[in-house]
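K.L.:
Predicted model and sequence below, questions to follow.
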Amino acid sequence: MIKNKMLLSVVAAAVLSACSMAPNYQQPTVELANHFPAVSGSRNQGNILADHLGWQDYFADERLRSLMALALQNNRDLRVAALNVEAVRAQYAIARANQLPALGVTGSAQKGRTAQDLSSRVDAQGQQVSFVSEAYNVGFGVTAFELDLFGRVNSLSKSALNRYFGQIQNRDAAQISLIASVADAYFAERVAQESMDLAQRVLQSREESKRLTDLSYKAGVISAIDVNIAETQIETARAGYASAQQARDQAQNAMALLIGQPIPAGLPPALPLNQQFAHVELPVGLPSDVLYRRPDVREAEFALKSANADIGAARAAFFPRINLIGSIGSGSTELNGLFDGVNRTWSFMPQITLPIFTWGQNKANLDLAEVRKNIAVAQYEKTVQAAFRDVADALVARSALRQQYQAQQKSTQAQLNRYRLVKMRYDHGISSSLELLDAERDSYSAQQALLQTQQMLLQNRADLYKALGGGLNEETQTAANETAAQ
């Protein structure tokens, strides 16, 4: 009978604990433009979206993909983000456990001798006598359980759950950022190497020109001014080579930090810079899609939900807290009689705490919870607006850089043609050495500018992939492929 009563009490407590004093959650409305700049119309249904496109399928260079795999395995920032998820998950498990009764088994044994002067026992002559006493107890019951009539414990559990979900999104955002950072460092290293090769070719050409200039100077054909100009051009090429080498070494250092180890030997050969991406274009979609495709936005919303649940816990603190503690067991002065039916014991100890004078503490806690929710709302709105700006900036840059690169290609080709024609005229004695050096300098500058524009264009494509929520999946999802094919 006692067991049945205790079981009914626990069930009733669980039913009564279902209520919550947290405000009803409503997702804030953030005013956004209907379309991103440089994009007209809605989503291109014929292409797969960035958040479904795996980085193995987006980046075509096998060498780059190998470096990304190492970064995902060894990067310390990503490891910390993953460990933070485990820490918050454990905190949620603690908060969730508080919703259920804590059950425990207790046992005790006591044996002691009572002094004659303190004894309550007397012999036949009426004199006090000492004695040895024994006591044995064993029990099973509820050691701690709060009857959550006003949803305080439930609100704290929901708050911890949303913090856990938010930390998962934080880890996902760290992975997406890592993928883009590895791509940026890789493109910087590759462009710097191309600049070194270009500077080396120009240096060899200018050294050959210097040799011919020296011969012409000795023959009295040209003056010392031409010799000095040739030497200046050689040193300029050497300075350009040293600058490109510094940029390459720094990019390699950045890559080593990202992958968490020195760059290993034996990586696959690199593809040309114009073959780095398997997908030429990424469909953008509507601005509202950003809310569902970016982990940082989802993290901000989970933080808002957590703050909303904290208000429920703060409100419940104004009402009574009821704790139920009870047990059933057996007790005896002899060990062999411990489990006899006549020695059965039970206890039930409900406790109620009603706040009367807290000197404004509960009111201050509620005010703090509401302020923190307002902060979370502002942070959510800011995150959504920042996400919109990230995509908008990447799209504007994509359009401008594409035009800039095309114009730079034509300009570079024109400078190369000019240098080729001037070189032919110089070889036939028509053009002067100054005209040749000027054409060579302009050609070298144009090629350097083309490489820098190409690097910005490559990094823009990686940044747009990140801004649209790509980089979380290793390979393209099969379901997404089927949806895109429909």
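P.N.:
Nice, I can see it.
K.L.:
alpha carbons only for contacts and neighbour counts from here, please
P.N.:
Will do.
K.L.:
All the strands of the stretch 301-450 of the chain, in order from the start?
P.N.:
Ranges of strands in the stretch 301-450 of the chain, per DSSP state E, counting those that start in this stretch, are 321-323, 326-332, 344-348, 351-353.
K.L.:
just these: most buried one?
P.N.:
Burial of the strands of the stretch 301-450 of the chain is given as mean neighbour count (mean count of other CA atoms under 10 Å); strand 326-332 ranks first at a mean of 20.
K.L.:
secondary structure class for the residue of the chain most remote from its centre?
P.N.:
Computed with CA atoms, centre = their mean, the residue of the chain farthest from its C-alpha average is Q125, at 85.2 Å. Assigned with DSSP: H, G, I helix; E, B strand; the rest coil, Q125 falls in the coil class.
K.L.:
so how far is T114 from it?
P.N.:
19 Å (CA to CA, to the nearest Å).
K.L.:
mind listing what the residue nearest to the spatial centre of the chain touches?
P.N.:
With distances taken as CA atoms, centre = their mean, the residue of the chain nearest its centroid is A174 (2.4 Å). When contacts are counted by CA atoms under 8 Å, 6 or more residues apart in numbering, A174 touches D77, L78, A81.
K.L.:
Next SSE downstream of the helix or strand it falls within?
P.N.:
For A174, the host element (DSSP states H and E) is helix 152-218. Under the assignment DSSP H and E, the closest C-terminal helix or strand after helix 152-218 is helix 224-259.
K.L.:
take a look at this one as well, against the first:
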Amino acid sequence: MTKSLIALLTGTALLAGCNLAPKYERPVGAIPAALPQGGVYPAAATDAVDVSRIGWRDFFLDPRLRQVIETGLANNRDLRIAAANVLQARAQLRVQRADLLPTVNATGTGTFTNNLQGAGGAGTGTGTGSSQDIEIYQATIGLTSFELDLFGRVRNLSRAAQEQVFASEEAQRSTRISLIAEIATAWLTMASDQEQLRLSRETLRTFEDTLRLTREQFRIGVGSELEVRQADTSYQGAVSDIAALEATVALDQNALNLLVGTTVAQEQLPAGLGAEPATRDALPGDVNSDVLLRRPDVLQAEHLLIAENANIGAARAAFFPTISLTGALGTLGLGLSDLFKDGSYTYTASPSVGLPLFDFGRRTGNLNYAKASQQAAVATYEKTIQTAFREVADALAQRGKIGDQVRAQSSRAESAKVAAKLSDARFRAGVDSFLTTLDAQRTAYAAEQQLVTTRFAQGGNLVELYRALGGGLEESRAVGAVGTVPAN
């Protein structure tokens, strides 16, 4: 019996390398080899550094914004959910890997029985006998129904669970990078709206002066009621803008608080866009589409694809026999003192083979499902990388022309501001009509508003380009996947 068991285990070791999963090959051809160049796209800067290697503390220059981001990384609930997902995947992997090794159980039993000797008086005719208590003790260590993984079913399931862990870790990194970008964008949005509010309040004072002048001219008979009504229209429009912007700023703060996961301190909130840039002007040089393969969301999709590949191997293995081994080593005695004496040791070994014959298409259905899931994972991976390509291309296209827009809009706003001052002076001197002055004031106000919007678009574009190219990825990998979920 022992020789047969040794032979069985030796054969199992020889077959242990069998793997029925298809060979994994990364899908190619979903996107062009190079990112768009020429036309509206900016020329590559030869001295630019790799954006993915720039940590967020180096990329974002405003100290208030850095403090807000740091607070968000410590308190954001989406990031905590991503951390919990990593822990769940790791726990599932541990459960799945346990099937690769036998589960060893230790048991001890005691049996107490009463044996009536001479029952019925056999051979004596007396019909009397004596009673004797019998105690039987047994201790065993053994394994039950341990599957010998000859065709890689258990190993492929473990590989799939391992890839799920990798995918959850990449999802956590993706959440971290996206959160940084979302916090920065929300902070810049509030800064832009604060700037618009400041502009509206300044313009309100100008419109108020004009309204006061036209009323005085109308009172003394120099001006007309039409001019008063026109001035009041501009004044009330500025009042309405201020009220709407004050509400918008409050909404911006609420959105920022939600992203950060706590109330942002007042001293960390922006008062406006300011003259100094909030981010580095980091334009990548000589970028090809290979950089997209390092993005966490793309890596997540690839790990899920590899997991589906392994599931096909597990489904294929179900068509082959399943060999299980049940065995035990123990000792048996009629008393505790006899339990470990020579000659009391026992063993059992019960290998079994199960070969499925008729399951009415269950295994075939499982295999087809695994293959379809793998095809869906391929399509998901290709779509993910195509989406990444589009995001980078869009950011680069806007980046190529946003500088020209800011410069042109700055010149336009300055010219409109000077024109409004000149027109106001001519109106007060009686040279120009009030309608010309009013139109110049409105044009200057609109030009200043558009300049703020364009400057915000420039800052937001840099944040988006940083995110789309995997900005801070190296720092994220250095931090690693969160091993614990922070307590409240």
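P.N.:
Yep, that arrived. Just so it is clear, the model here is predicted, and its values are computed rather than measured.
K.L.:
Tell me how the two chains score on TM-score.
P.N.:
Overlay of the two chains. TM-score (TM-score structural alignment, normalised by the length of structure 1): 0.90; 474 aligned residues with a CA RMSD of 2.8 Å.
K.L.:
Now the helix holding A174 of structure 1 on structure 2. Mean distance?
P.N.:
For helix 152-218 of structure 1, the mean deviation from structure 2 after alignment is 1.0 Å (mean CA distance after the TM-score superposition for structure 1).
K.L.:
tilt between that helix and helix 224-259?
P.N.:
Per axes from the mean of the first three to the mean of the last three CA atoms, to 10 degrees, the angle that helix 152-218 of structure 1 makes with helix 224-259 is 160 degrees.
K.L.:
so where is helix 152-218 of structure 1 in structure 2?
P.N.:
Matched against structure 2 by TM-score structural alignment, helix 152-218 of structure 1 falls on residues 153-219.
K.L.:
Double-check that G104 of structure 1 belongs to a helix.
P.N.:
No: G104 of structure 1 is assigned strand when assessed by three-state DSSP, not a helix.
K.L.:
before we move on, which element is Q88 of structure 2 in?
P.N.:
helix 77-97.
K.L.:
Which other helices and strands does that helix contact?
P.N.:
Applying 3 or more CA pairs under 8 Å, 6 or more residues apart in numbering; DSSP states H and E, we find helix 77-97 of structure 2 packed against helix 153-219.
K.L.:
pretty sure T380 of structure 2 is touching A301, no?
P.N.:
Yes: T380 of structure 2 sits in contact with A301 when judged by CA atoms under 8 Å, with a separation of 6.8 Å.
K.L.:
Which of these two has more residues huddled nearby?
P.N.:
A301 (23 against 17; other CA atoms under 10 Å).
K.L.:
which ones are touching the more buried one?
P.N.:
A301 of structure 2 touches A167, A377, T380, Y381, T384, counting by CA under 8 Å, 6+ apart.
K.L.:
ok but Y466 of structure 2 is inside a helix, no?
P.N.:
Yes: checked against three-state DSSP, Y466 of structure 2 lies within a helix.
K.L.:
dump the residue contacts of it.
P.N.:
V51, S52.
K.L.:
just to revisit the earlier point, so can I have CSV of the strands of the stretch 301-450 of structure 1 showing distance to S42 of structure 1?
P.N.:
Formatted as CSV, the strands of the stretch 301-450 of structure 1 follow (distance: least, CA to CA, whole Å):
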stretch, distance to S42 of structure 1
strand 321-323, 54
strand 326-332, 63
strand 344-348, 66
strand 351-353, 59
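K.L.:
Out of those strands, which is closest to A485 of structure 1?
P.N.:
strand 321-323 (57.5 Å; CA to CA).
K.L.:
and the closest one, how far from the chain's centre?
P.N.:
Put simply, strand 321-323 of structure 1 sits 40 Å off its chain's centre (CA atoms, centre = their mean, to the nearest Å).
K.L.:
Also stretch 441-456 of structure 2?
P.N.:
37 Å.
K.L.:
Then stretch 336-348 of structure 1?
P.N.:
With CA atoms, centre = their mean, you get 57 Å for stretch 336-348 of structure 1.
K.L.:
With stretch 68-84 of structure 1 instead?
P.N.:
10 Å.
K.L.:
Likewise for stretch 239-256 of structure 2?
P.N.:
The answer for stretch 239-256 of structure 2 is 30 Å, by CA atoms, centre = their mean.
K.L.:
and if you look at stretch 20-32 of structure 1?
P.N.:
Worked out by CA atoms, centre = their mean, stretch 20-32 of structure 1 lies 24 Å from the chain centre.
K.L.:
Check stretch 221-236 of structure 1 too.
P.N.:
That offset, for stretch 221-236 of structure 1, works out to 55 Å (CA atoms, centre = their mean).
K.L.:
Show me what counts as buried in that stretch.
P.N.:
I222, D226, V227, I229, A230, E231, Q233, I234, T236 (16 or more other CA atoms under 10 Å).
K.L.:
cool, stretch 95-112 of structure 2 as well?
P.N.:
Quick answer for stretch 95-112 of structure 2 (16+ other CA under 10 Å): Q96, R97, D99, L100, P102.
K.L.:
how about R26 of structure 2, secondary structure?
P.N.:
Quick answer, by three-state DSSP: R26 of structure 2 is coil.
K.L.:
What of E281 of structure 1?
P.N.:
E281 of structure 1 - assigned by three-state DSSP - is coil.
K.L.:
That one maps to what in structure 2?
P.N.:
Using TM-score structural alignment, E281 of structure 1 lines up with L283 in structure 2.
K.L.:
what's around the residue nearest to A44 of structure 2 when sequence neighbours are not counted, how many residues?
P.N.:
Nearest non-adjacent residue to A44 of structure 2, counting by CA to CA, 6 or more residues apart in numbering: G285, 4.4 Å away. By other CA under 10 Å, the residues close to G285 of structure 2 number 16.
K.L.:
List the residues that contact G285 of structure 2.
P.N.:
Here G285 of structure 2 is in contact with A44, A45, T46, D47, A48, V49, D50 (CA under 8 Å, 6+ apart).
K.L.:
Right, I'll call it a day here.
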